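Peer 1: generate coordinates for the sequence data below:
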Amino acid sequence: MHRFSRILLTAAALLAMPTAALAMTETVWNFLDGQVPGGDSWRYSGIDVPQTTPEGLRVTASNDDGSMLVDLALPHPTQVVYITLASRTDETAKFLWHRRADVPGNLLELPFTITGGGTEQTVALDLDPYPQWDARTDAIGLSFPQGSDVLLREIRFSHWNIFDQTMEVAKSFWIFPKFNPYNINFIWGPVITFNPVGTESIFSTLPPRGRSGMWLLYAALIVVAGGLIAYGIWKGKKQSLVVIFFLAYAAVWILFDVRMGAEILSYVKNDYDTYLSKPMGQRIFRTYLSFNDMMDRTAPWLEDVEELGVLRETSPIIAMTRYFSLPATVVEPDGPRPDVKLWLVYHRDDVTVDGEGRLTVGGVPWSAPGRIVEQLDTRAFLFRTTQQ
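Peer 2: Predicted coordinates for the structure are as follows:
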């Protein structure tokens, strides 16, 4: 009976261990109600004397760019730093840190944006992807530009356990980038992250914030090869182990192939959801947004014209416009063209229709009188002159 109880206790401990291990380790610095974690150890440069308030620590840099630094000795490594603050104006601040291996005073920095308006906001800085980051840094700080008036409310230093990190690796492995014209030049493959903040913003920048998932393939093959070699030395078997290794290699390869195929299918699904299944006037095609839809709506107006005048913003759409407009010729005049009957105005806020019904560019008439015959979107329209 005693032995059975020990078995039950051991099983319960093993079942409970992952749950406890999934907990995030976090250190919170609260600046509310006059508190200043770190106390007098903060070192200020270019910053007015900070004011403690019930709403947080008020930090101002009236005459110059300012910074505030403090030594750090946390009981755990840090992957993500959360900074909660408020500012009346938009600012570009910087998070500062010192690597233990660097000389004193040599600081690294990561810029971040503060949105004005005075409302509380939390900026999540995922430091995992940066090789310059020291997870056990011995000093951190903040830098604010001249004129800043910021209310600092909280700083949190977060670290996830190995179980949580494994879950984020699995989740990020199956996250696909959105289709872009540059995809053919940047074949990222799977990108993995190790915390929820990194997973959420994985493809928000170029290059992606994360590590290549190919390391999973290499690691799996190394582990399998090492295990088979050790087993072969122990048992004295070799030939069958080679077969097992190549079977393991094939299994991992198939996993990656399935992942790549799923990425292509995700583009197909997105095209169906945003373009193929939508009625005309609501279709969005990848990074071209509503352009393809607009050209389909333009086609009936091209049947009796030889030229299509285009007034556009700086964008690469002109080549596609020429293709969709055939056999009509696309012209981009650099001056008035009253002989052009049909005009496509695409995202040009300086183009309007004057009181006489003419297209004007910066107030200068460019067309014969006419009217807008098709509003393609909020900033694009077709203009047709009334001349015969």
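
Peer 1: drop to CA atoms for contacts and neighbour counts, all remaining ones
Peer 2: Noted.

Peer 1: ok, which stretches of the stretch 101-250 of the chain are helices?
Peer 2: Applying DSSP state H, counting those that start in this stretch to the stretch 101-250 of the chain gives helices spanning 162-173, 196-200, 214-235, 239-271.

Peer 1: can you tell which of those helices is closest to Ile47?
Peer 2: helix 196-200 (30.6 Å; Cα to Cα).

Peer 1: chain center to the closest one: distance?
Peer 2: Computed by Cα atoms, centre = their mean, to the nearest Å, the chain-centroid distance of helix 196-200 equals 10 Å.

Peer 1: between the helices of the stretch 101-250 of the chain, which one is nearest to Arg58?
Peer 2: For Arg58, the closest of the helices of the stretch 101-250 of the chain is helix 196-200, at 27.2 Å, according to Cα to Cα.

Peer 1: who does that closest one touch, helix- and strand-wise?
Peer 2: Here helix 196-200 touches strand 121-126, helix 162-173, going by 3 or more Cα pairs under 8 Å, 6 or more residues apart in numbering; DSSP states H and E.

Peer 1: for comparison, sequence B:
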Amino acid sequence: MYYGRVSPRHLLSISLLALLLLPCSALSATITEWEFSDGVFHEGWEAGGNPSFERRPDGLLITTLAQTLFGRSIQLTHPIEVIAIDYMGYDPIEGWVYWHKPGDHPDDLLRAPFLFSPTEGIGTVNVDMTKYDKWKRNADFVGIGLPEGSQLLIQRIRLMSWSPREKLIEGLKSFWTFDVRRPSSVNFLWGPHIVWNPLAREMMFRVSAPAAESVNRYFYYVMAAGIAWAGLKIRKHPVSKKKTLTALLTLMAVLWIFYDVRMGSEFFGYLQRDYRKYWSRPVGERTFRERSYFNDFAAAIAPMVQDREEYIFVATHRWPFLGLMRYYTYPSVPTHPFQEDRNIDTWVVYDRPDIIVNKQGELESEGAVLSSPGTVLHEFSEGTFIFREQS
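Peer 2: As a prediction, the model looks like this:
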């Protein structure tokens, strides 16, 4: 019988081909879930802290009087990479994921913080457990911690993991996932990062710094392996020094070009996004990066304040809008509210839906009156308008 020798390169090619030819079912996530809607309450769930529970058609309403732990023992045949919680809440709540590692003391629980943001209807928070060093992909207890005085409706809890093929695909996708252009981009770019599941990829650039590891690490691994291989090759076969160094430099050049293509694509992605959302759209529909429609708004109100030396400007936050308004409306100058000693009668309001005109014609925010009665000169959208007090 003849036994042929399979080279490492052919073995790697065969392995990658076999991985890509796995059944499509391998792409789906493995999920263990508990559904609390329609008044369902699963057995096995326990609570510490004496909270009150109310079964509702859309989920389980939990009201806490003290710090509360709501959890259960589990026995799973798959690892846990993401804990997804479908919930509804009106206020931000700092929660915790609790877990217990098999073999530890029963009272030795670990926890990691996360935030329940306010929702309109049912929202989802995905906790990527793989980013925590103490998480070992398995547990025999999981739970949710809530602080004292909180109220939260939980509709569903899912424990999720993905197949090796799906992780490889998501890793490649995350390499080609670009950050959005920000003011900080003039100084630095985060560059490519890598994650191994679709939920982590969705959240990757929503926080600063990115919730992922840099791809640079893997490039360094490849370069270090290439240098080590070249050193051993030259030491073992000195006559092949030139050929080996050529191969090593070729590897470095390929990595450099590949990385340059990735970063160049990110710059072109910025241009494409600007064209699609700003340059190709008419005034009133276009938005510009993180400023949304502010540029068009400022240009439109500039003529309306030129008959005033000063006007009051309020927005979601001062920077960068206040400084930009100075440029757009000069010589008329924006200033802040609550200056009773100065006769400033014009208000420019940007993206503040909490500021309304009440029945008396006054500007009002959450029950507090801000101005004398007046009229809206022009309304651009809800919470964005120019208002002038009656003289």
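
Peer 1: quick TM-score on the pair, please.
Peer 2: Comparison of the two superposed chains (TM-score structural alignment, normalised by the length of the first structure) gives a TM-score of 0.73, and 361 aligned residues with a Cα RMSD of 4.4 Å.

Peer 1: hmm, back to that, and the helices of the stretch 101-250 of the first structure: which comes nearest Met24 of the first structure?
Peer 2: Comparing the helices of the stretch 101-250 of the first structure by Cα to Cα, helix 162-173 comes nearest, at 8.1 Å.

Peer 1: contacts for the closest one?
Peer 2: Contact with helix 162-173 of the first structure is made by 18, 21-23, 190-196, 199, 202, 213, as judged by Cα atoms under 8 Å, 6 or more residues apart in numbering.

Peer 1: narrow those to just the buried residues.
Peer 2: Listed as buried from these are 190-196, 199, 202, 213; burial here means 16 or more other Cα atoms under 10 Å.

Peer 1: reformat the residues you listed as JSON lines; add distance to Val169 of the first structure.
Peer 2: Shown next, in JSON lines, are those (distance: Cα to Cα, whole Å):
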{"residue": "Pro190", "distance to Val169 of the first structure": "10"}
{"residue": "Val191", "distance to Val169 of the first structure": "9"}
{"residue": "Ile192", "distance to Val169 of the first structure": "5"}
{"residue": "Thr193", "distance to Val169 of the first structure": "5"}
{"residue": "Phe194", "distance to Val169 of the first structure": "6"}
{"residue": "Asn195", "distance to Val169 of the first structure": "8"}
{"residue": "Pro196", "distance to Val169 of the first structure": "10"}
{"residue": "Thr199", "distance to Val169 of the first structure": "8"}
{"residue": "Ile202", "distance to Val169 of the first structure": "11"}
{"residue": "Gly213", "distance to Val169 of the first structure": "9"}
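
Peer 1: closest one of the residues you listed to Asn63 of the first structure?
Peer 2: For these, the residue nearest Asn63 of the first structure by Cα to Cα is Ile202; the value is 37.8 Å.

Peer 1: any idea what the closest one aligns with in the second structure?
Peer 2: Residue pairing (TM-score structural alignment): Ile202 of the first structure is matched to Met204 of the second structure.

Peer 1: distance of its match from Val369 of the second structure?
Peer 2: Going from Met204 of the second structure to Val369 of the second structure by Cα to Cα, to the nearest Å gives 41 Å.

Peer 1: likewise for Ala211 of the second structure?
Peer 2: With Cα to Cα as the criterion, Ala211 of the second structure and Val369 of the second structure are 42 Å apart.

Peer 1: quick one: which of the two has more around it?
Peer 2: Applying other Cα atoms under 10 Å to Ala211 of the second structure and Val369 shows that Ala211 carries more neighbours, namely 18 against 15.

Peer 1: measure the more buried one to Pro92 of the second structure for me?
Peer 2: Applying Cα to Cα, the value for Ala211 of the second structure to Pro92 of the second structure is 21 Å.

Peer 1: cool, Ala26 of the second structure as well?
Peer 2: According to Cα to Cα, Ala26 of the second structure stands 37 Å off from Pro92 of the second structure.

Peer 1: before we move on, back to that, a markdown table for the helices and strands packed on helix 196-200 of the first structure, including distance to Ser315 of the first structure and mean neighbour count?
Peer 2: As requested, those are exported to a markdown table (distance: least, Cα to Cα, whole Å; neighbours: other Cα atoms under 10 Å):
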| stretch | distance to Ser315 of the first structure | mean neighbour count |
| --- | --- | --- |
| strand 121-126 | 33 | 17 |
| helix 162-173 | 33 | 18 |
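
Peer 1: could these go into JSON lines alongside distance to Pro279 of the first structure?
Peer 2: JSON lines is the format used below for these (distance: least, Cα to Cα, whole Å):
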{"stretch": "strand 121-126", "distance to Pro279 of the first structure": "39"}
{"stretch": "helix 162-173", "distance to Pro279 of the first structure": "34"}
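
Peer 1: out of the ones you listed, which gets nearest to Phe186 of the first structure?
Peer 2: Phe186 of the first structure lies closest to helix 162-173 among those, at 16.9 Å (Cα to Cα).

Peer 1: and the closest one with helix 214-235, angle?
Peer 2: 120 degrees (axes from the mean of the first three to the mean of the last three Cα atoms, to 10 degrees).

Peer 1: quick one: the strands in the stretch 1-150 of the first structure?
Peer 2: Secondary structure of the stretch 1-150 of the first structure (DSSP state E, counting those that start in this stretch): strands at 25-30, 43-45, 51-53, 56-60, 66-71, 80-87, 91-98, 108-114, 121-126, 139-144, 149-159.

Peer 1: which stretch among those strands comes nearest Ser290 of the first structure?
Peer 2: strand 108-114 (30.4 Å).

Peer 1: Tyr258 of the second structure maps to what in the first structure?
Peer 2: Tyr isn't right for residue 258 of the second structure; it's Phe. Phe258 of the second structure maps onto Leu255 in the first structure, by TM-score structural alignment.

Peer 1: returning to what we had before: so what's the match of Ile202 of the first structure up against?
Peer 2: Taking Cα under 8 Å, 6+ apart as the criterion, Met204 of the second structure is in contact with 195, 210-212.
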